[in-house]
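> This is the structure alone, sequence omitted:
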């Protein structure tokens, strides 16, 4: 039996989520998230947790952007758990939640094109996304020279 499972994030998970995201943010692989952002957006997050210790091994968020559009963001799985399908499962749970909410278009801004393509996302021009999407970009050290790939799935 696997000792890892996916659940909604809890307040006690914020520091672990922050640490995990910062590991990847420091490498320029995703945007950093402040504690303030994580606390205010906690309901968006799922975590990959260990059943007995509740240690956090991964996270992913589904953020509603607009009337039928959401974003999968902050996907991170600890390196020692990568390649086990947990990242895919986290994204699939976010997509399932989007459908439950009545949202049938979900996008991602990513460097992991192949990973998301295997899940059914297609590359799109960033200009097809509403301007509201770019609010986070103002905080990015790469702004305005974004090199992330915009991908969209329609379910």
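Here it is on my side, so go on. Just so we're clear, the structure is a prediction, and the values are computed from it rather than from any experiment.

> From here on, just use CA atoms for contacts and neighbour counts.
OK.

> wait, doesn't residue 110 sit right on residue 150?
Yes - between residue 110 and residue 150 there is a contact under CA atoms under 8 Å: 6.6 Å.

> moving C-terminal of the helix ranked longest in the chain, what's the next helix or strand?
Determined from DSSP state H, the single longest helix within the chain is helix 86-100. Next helix or strand after helix 86-100 toward the C-terminus (DSSP states H and E): strand 105-110.

> So what touches that following strand?
30, 68-73, 95, 98, 121, 148-155 (CA atoms under 8 Å, 6 or more residues apart in numbering).

> mind redoing it with 6 Å?
The contact list for strand 105-110 (CA atoms under 6 Å, 6 or more residues apart in numbering) reads 69-72, 148-154.

> Use this one as the comparison:
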């Protein structure tokens, strides 16, 4: 299996994989147009030339990025594909100097194993007022906000307080 940045040839497979989970309410759908516009933020897991996992890293603010549209084909669940995708995106966020990586999720145990911590959604105004306000679930969101604190978190907090 290979973890790499997504390419335009992956878009159809990415959209089908995401849509599979969107149809059962586990994530928001993504259009082909949206995937094209944000292609540079996506990473894929590929096995034998086939996309078996996808996830995007969306920068929300200078100290906050979000993992979006994390989907792994059901046959590959439990084989570390999602874990590798998340680790790759956390590493990418750290390379950008981002202090926190957010996930809005139903899969809390998965993210806890990767050192993400549950936080109140209200503590993330850049997410809430940039994206959440337009979501159909805004008034009845049942996803859990979880954050990973990168090695830049303490440094960023110190500059905020100074």
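The structure has been received and is ready for your questions. Because the structure is predicted, anything quoted here is derived from the model rather than measured.

> What range does the longest helix of the first structure cover in the second structure?
Aligning helix 86-100 of the first structure against the second structure (TM-score structural alignment) gives residues 81-95.

> distance from that stretch to the first structure after superposition?
Superposed on the first structure, stretch 81-95 of the second structure shows a mean distance of 0.4 Å to its aligned residues (mean CA distance after the TM-score superposition for the first structure).

> Where in the first structure does stretch 23-34 of the second structure fall?
Under TM-score structural alignment, the match for stretch 23-34 of the second structure is residues 26-37.

> Return the distance of that stretch from the chain's centre.
11 Å (CA atoms, centre = their mean, to the nearest Å).

> Excluding chain neighbours, what is closest to the spatially most central residue of the second structure?
The centre of the second structure sits closest to residue 67, judged by CA atoms, centre = their mean, with a distance of 1.5 Å. Residue nearest to residue 67 of the second structure in three dimensions, not counting chain neighbours: residue 57, with 4.8 Å by CA to CA, 6 or more residues apart in numbering.

> matching residues in the first structure for the biggest strand by length in the second structure?
When the second structure is parsed with DSSP state E, its longest strand is strand 50-61. With TM-score structural alignment applied, strand 50-61 of the second structure matches the range 55-66 in the first structure.

> Identify each buried residue in the matching stretch, please.
56-64 (16 or more other CA atoms under 10 Å).

> Show me the strands in the second structure, by range?
Assigned by DSSP E, the second structure shows strands spanning 2-5, 42-47, 50-61, 64-72, 100-105, 117-118, 144-149.

> Among the ones you listed, single out whichever gets nearest to residue 19 of the second structure.
strand 64-72 (9.3 Å; CA to CA).

> Help me confirm that the residue nearest to the centre of the second structure comes into contact with residue 59.
No - under the criterion of CA atoms under 6 Å, residue 67 of the second structure makes no contact with residue 59, lying 9.0 Å away.

> Now for residue 102 of the second structure, how many residues are close by?
Residues lying near residue 102 of the second structure (other CA atoms under 10 Å) number 26.

> again, but for residue 77 of the second structure
13.

> any idea how far residue 160 of the second structure is from it?
40 Å (CA to CA, to the nearest Å).

> Tell me how far residue 5 of the second structure lies from residue 158 of the second structure.
Taking CA to CA, one finds residue 5 of the second structure at 33 Å from residue 158 of the second structure.
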